[in-house]
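[1] return a 3D structure for these sequence lines:
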Amino acid sequence: MEKRYSQMSSYELQQEIAALHEKARKAEQMGMVNEFAVLERKAIMAKAYLLNPDNFKKGEIYPIEGAPGSYFKVDYLNGVFAWGYRLGGDGSEEALPISMLQVKEQK
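    Alright, predicted model coming up:
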């Protein structure tokens, strides 16, 4: 029986992420675009469980990882998901895993 990401330790999550990246690399080499996309999304979800949701603040605007020039305004957090909307988008509410948001570096 497979464990949920929420039940895994940091070490198990890191192992899972490495395995998913390896499978994604192979899928990309074989031209399996859909499989590649699914595996990359799974890795993003696993990474979210390695992050602390407290590092993300309601009302803040964060750049979206892998989408240069795209920003996301957080309305609220629910687990490892940030709910809000994309700036310059259609204004509809959506949820992104917190691993897709780039945290500003602390100075």
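
[2] make it CA atoms for all contacts and neighbour counts henceforth
    OK.

[3] tell me, how many residues neighbour residue 11?
    When neighbours are counted by other CA atoms under 10 Å, residue 11 registers 10.

[4] over to residue 96?
    For residue 96, the count of nearby residues is 20 (other CA under 10 Å).

[5] sec struct for it, please.
    Secondary structure assignment for residue 96 (DSSP: H, G, I helix; E, B strand; the rest coil): strand.

[6] who are the contact partners of the closest residue to residue 25 other than its chain neighbours?
    Computed as CA to CA, 6 or more residues apart in numbering, the closest residue to residue 25 that is not its neighbour in sequence is residue 36, at 7.3 Å. With contacts defined as CA atoms under 8 Å, 6 or more residues apart in numbering, the neighbours of residue 36 are 23, 24, 25, 27, 28.

[7] quick one, helices of the protein?
    Listed from the start of the chain, the chain has helices (DSSP state H) covering 10-29, 33-48.

[8] quick one: residue 13 and residue 48 touch, right?
    No - if you go by CA atoms under 8 Å, residue 13 and residue 48 don't touch, sitting 9.8 Å apart.

[9] let's see this one next to it:
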Amino acid sequence: VRQRNSQDEEIIRRVIWASETWGFFQVVNHGIPLEVLDKVIEGVRMFHEQDVEVKKEYYSRDPSKQVWFNSNRDFYHSRAANWRDSLYVSPVLGSEFDPELLPPICREVILAY
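    This next block holds a predicted model:
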């Protein structure tokens, strides 16, 4: 574990400020090309725009799955409704990830990411 330096402290202050002021922040200079990020966003958008019958194949409330989709993940725990549809891709470290688990409509772009 390394010690924080003044640059770390400044980054933390900026993230807090952006979160409090704007409600979000964007990480840049992380090494992932903007073109790849744009394609992932488009691919996942296309997943969400599919028919419910297609998406329900991926629906789960089981966070131990490597690929799953749901709405209102915290529905049973939160005091307020916060509707959102989310596609989760959570490969387990140290285990094989089967690309076939990914929805075909966004498989290629997620693998490139």
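
[10] so after superposing, what's the score?
    After superposition, the two chains reach a TM-score of 0.29 (TM-score structural alignment, normalised by the length of structure 1), with 59 aligned residues with a CA RMSD of 4.9 Å.

[11] TSV for the helices of structure 1, including distance to residue 61 of structure 1?
    Putting the helices of structure 1 into TSV (distance: least, CA to CA, whole Å) gives the following:
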stretch	distance to residue 61 of structure 1
helix 10-29	26
helix 33-48	18
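
[12] so which of these has the densest surroundings on average?
    Ranked by mean neighbour count, the helices of structure 1 are led by helix 33-48 with a mean of 18 (mean count of other CA atoms under 10 Å).

[13] now residue 62 of structure 1: how far from residue 83 of structure 1?
    12 Å (CA to CA, to the nearest Å).

[14] cool, and residue 16 of structure 1?
    Relative to residue 83 of structure 1, residue 16 of structure 1 is positioned 25 Å away (CA to CA).

[15] can you list residues touching both of residue 62 and residue 83 of structure 1?
    residue 74.

[16] wait, residue 45 of structure 1 touches residue 39, no?
    No - using CA under 8 Å, residue 45 of structure 1 and residue 39 do not qualify as a contacting pair, with a distance of 9.9 Å.

[17] so which bits of the longest helix seen in structure 2 are buried?
    When secondary structure is assigned using DSSP H, the longest helix within structure 2 turns out to be helix 6-22. Using 16 or more other CA atoms under 10 Å as the test for burial, helix 6-22 of structure 2 gives residue 15.

[18] stretch 41-50 of structure 2 too?
    Taking 16+ other CA under 10 Å as the basis for neighbour counts, the residues of stretch 41-50 of structure 2 that come out buried are 43, 44, 47, 48.

[19] which ones among the residues you listed map onto strands?
    Using DSSP state E, no member of those falls within strands.

[20] between which two of these is the distance greatest?
    By the measure CA to CA, 43 and 48 form the most distant pair in those, at 8.9 Å.

[21] before we move on, the earlier item: output the buried residues of stretch 41-50 of structure 2 as a markdown table; include the columns distance to residue 85 of structure 2.
    Output for the buried residues of stretch 41-50 of structure 2, formatted as a markdown table (distance: CA to CA, whole Å):
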| residue | distance to residue 85 of structure 2 |
| --- | --- |
| 43 | 15 |
| 44 | 11 |
| 47 | 11 |
| 48 | 8 |
